[in-house]
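Trainee: Need a 3D model of the sequence below.
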Amino acid sequence: MSRAPKPQNDEDLPRADQAPGAPHPRETAQIFGQDQAEQDFLTAFNSDRLHHGWLLTGPQGIGKATLAWRIARFLLATPPAEDGLFGAPPPVTSLSIDPDHPVSHRIHALAEPGLAPITRSYNDKGKLRDQIVVDDIRKLNRFFGLSATEGGRRVVIVDAADDMNTSAANALLKMLEEPPARTTILLISHQPSRLLPTIRSRCRTLRLGPLSPEDMQSALAQAGADLPENTEHLAALAAGSVGAALRLLNLGGLKIYAELIQILDTMPRLDRQRAMALAEAAAQRGAAEKFELLLTLVEVSLARLARTGATGKPPLPEAANGESAVLARLAADPQRGRAWADLSAEATARARHGQAVNLDPASLVLDTVFKMQDTASR
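Mentor: As a prediction, this is how the structure comes out:
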């Protein structure tokens, strides 16, 4: 007997549009480092030529979803302006809406009738799908059929549009081609190249960039994260992404990367005992997230080695104590940099393939480390 589908708004369940350990974007009071994107939207709004489709792009974890919910709150709380006795009203200068506004309260409670968030849903066995399916998009037909709320606006947030399967993407395309009146569709995309070209062409793009170390610290403080002593290491590994930074903090990523640099420092001889310990930690029961993070950090270390060889100097800031000296020794010239770049492509493909076919995590880690040792010895 199959279980009933789990409701997506149940706070006890993981949400596809919420990073582990972080508040949901609808609960994030302030956005940092994205003033230009916000201003670009306000310019369009004030010109009274607001496009019906918006594509919010940029690396994962930099605030795209926070901006989307901020735009939704603003649109639903701001009725269309009408010329008064003294002409047009002054232009709006901020997307900020009072937290005590009724729309703010309804959005926080996921009870705003003018807003439809679309994410990966749960199937009939209570498992979170790995794609946004066509039924998720078809729900919008009923949403569009309801009476308009305050101000006559409706807002749709699709997070992430990259997750749509082909049928879902085609269904959304029809809505973008013939959008209902006073409807704004906000598509969040980490990799817009994965979207249908026809979807991209029917949207106006808002490009968001990585956060500066200062903005990232402010965003992490807002999320209630405990910052490490050396925030430069976190900034280097997170590459301006608050989502990546939270993942690193929650899974001990700074310590894992520091250990990886220490193992690299023993090459080409290689401290096999330390390498075995790293591999065994990745293979522990329930350590799937840490294993995935380790693979990502190996890719980061190889990329930074390749960059060191290509540019003649290690990237700054350091991502671990003593990293610069290790990178400079192992990638002392462009030829060695190319060797590390070649290994990066090969090792990443091998590790991801092994992961896909459920090979032993410890074996995958050791295989990668031995190939790093081989490259270091050449």
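
Trainee: Every contact and neighbour count from this point should use C-alpha atoms.
Mentor: OK.

Trainee: for the protein, what spans make up the strands?
Mentor: Using DSSP state E, the strands of the chain run over residues 53-57, 115-118, 154-159, 183-189, 204-207.

Trainee: So what's the residue count around residue 11?
Mentor: With neighbours defined by other CA atoms under 10 Å, the count for residue 11 comes to 8.

Trainee: ok, it to residue 18 distance?
Mentor: The spacing between residue 11 and residue 18, counted by CA to CA, to the nearest Å, is 11 Å.

Trainee: Here is the second sequence; please produce its structure so I can put it next to the first one:
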Amino acid sequence: MKTDPDDIPEPDRVPGALHPRHTARLIGQDHAIADFVQAARSDRLHHAWMLTGPRGVGKATMAWSIARWLLSNGTNNDLTVDPDTPEARRIAALSESRLQLIRRPWDDKTSRLRAEITVDEVRKLLSFYHLSSSEGGRRIAIIDAADDMNVPAANALLKVLEEPPKDALILLVAHQPARLLPTIRSRCRTLRLMPMKPAQMGGILADQGIDEDAEALSALSDGSVGEALRLAGQGGLDRYQQLVDLFSTLPRMDRLAAAKFADTAAGRAGADGDPFDLAITLLDRFLIRLARAGLMGAPLPQAAKGEGALMARLSPNDWASRVWADAQARLSARARTGRAVNLDPAALVMDMVLELAQLPPAQSAPTAKG
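Mentor: Have a look, this model is predicted:
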């Protein structure tokens, strides 16, 4: 049975937030905006741009802002365009013939989004550039996210980049550029976006109707607006507080509290997000912040009450920092494997938490380098 298009989730939209094409203004990326505007006005605009930076800092919003600005013949230096222009309305409705969006497709057989961008999706660029060439003028493609391309899709894109059509512009949103083929990266000009500062984050969250602690969300999301919105929509701050409280019971971890946290990973993914993904994300952020604490001191601002004191105790030096960093890399890989083979989420999270409780820093971190 074919799924109604209105019921298909958008893979490039953060749950609970507007799609980036509906965001009128990109905040906090003035340097990146200035770099692109200067390049565009030089009349020698490169045919492919790779937008990089942490997930959720505005890379997709930047790509859509660029597309609106160029297709509307914008003149503002900040890439803003009147949303009532015909071009802006068509782009918002995904009906602009000079714009092609490439993203993970829906699979009617499994009633799920595909895990990768397939070669058939990238091949749409060939027909797009061929059919739209009769109209003349700029033609823009957005690939979000380029990291999601499988090997055949990446090879197909490389062929387009090697022989770019006239007046073509390809915008690649890349969360992890290292995952892309070196030959793709070498044919793109890089535009790096930076994490949001807490003050900027507060304004953006307020615009989205989020009234939670902006400093804590900024800290926990590493300045990623998209991640902050996702965490806010899934009760991320409360869950993270639960995790901090749990590890505060060390060296004798409260197993009932551990089981309660692990149980939060169970349940089906819905419109608000995936409970398992949230639990893994919070564990990952907790370990990263622990590792940083051993090198740079307790984090400020704190993402949860008591977090600073806990991290000062569990990660007092660079020896402990290395232990937590190694654990983060190891458990992150385990989580990816567990997801791939459909292990029980609650059992997997419980196993990870108990393993962390047995690490040397969790039991008795040394006071000198070891």
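
Trainee: what touches both of residue 11 and residue 18 of structure 1?
Mentor: Taking CA atoms under 8 Å, 6 or more residues apart in numbering as the contact criterion, no residue touches both residue 11 of structure 1 and residue 18.

Trainee: ok, the one in structure 1 that sits across from residue 246 of structure 2 in the alignment to residue 158 of structure 1 distance?
Mentor: Taking TM-score structural alignment, the alignment pairs residue 246 of structure 2 with residue 263 from structure 1. Distance of residue 263 of structure 1 to residue 158 of structure 1, given as CA to CA: 42 Å.

Trainee: go on, residue 6 of structure 1?
Mentor: Relative to residue 158 of structure 1, residue 6 of structure 1 is positioned 20 Å away (CA to CA).

Trainee: And for residue 67 of structure 1?
Mentor: On the measure of CA to CA, residue 67 of structure 1 and residue 158 of structure 1 end up 13 Å apart.

Trainee: Residue 57 of structure 1 now?
Mentor: Distance, residue 57 of structure 1 to residue 158 of structure 1, by CA to CA: 12 Å.

Trainee: Those two: who's more crowded?
Mentor: The neighbour comparison of residue 57 of structure 1 against residue 158 (other CA under 10 Å) goes to residue 158, with 25 against 21.

Trainee: before we move on, back to that, could you dump the strands of structure 1 to a markdown table with distance to residue 320 of structure 1?
Mentor: Below are the strands of structure 1 laid out as a markdown table (distance: least, CA to CA, whole Å):
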| stretch | distance to residue 320 of structure 1 |
| --- | --- |
| strand 53-57 | 30 |
| strand 115-118 | 39 |
| strand 154-159 | 33 |
| strand 183-189 | 31 |
| strand 204-207 | 30 |
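
Trainee: do you know which of the ones you listed lies nearest residue 177 of structure 1?
Mentor: For the strands of structure 1, the distance to residue 177 of structure 1 is smallest for strand 53-57, at 9.7 Å, taking CA to CA.

Trainee: Structure 2: matching residues for that closest one?
Mentor: Equivalent residues of strand 53-57 of structure 1 are located at 48-52 in structure 2, counting by TM-score structural alignment.

Trainee: May I see the buried residues of that stretch?
Mentor: The neighbour-count criterion (16 or more other CA atoms under 10 Å) identifies 48, 49, 50, 51, 52 as the buried residues of stretch 48-52 of structure 2.

Trainee: And stretch 186-195 of structure 2, by the same measure?
Mentor: Here stretch 186-195 of structure 2 shows 187, 188, 190, 191, 192, 193, 194, 195 as buried, counting by 16+ other CA under 10 Å.
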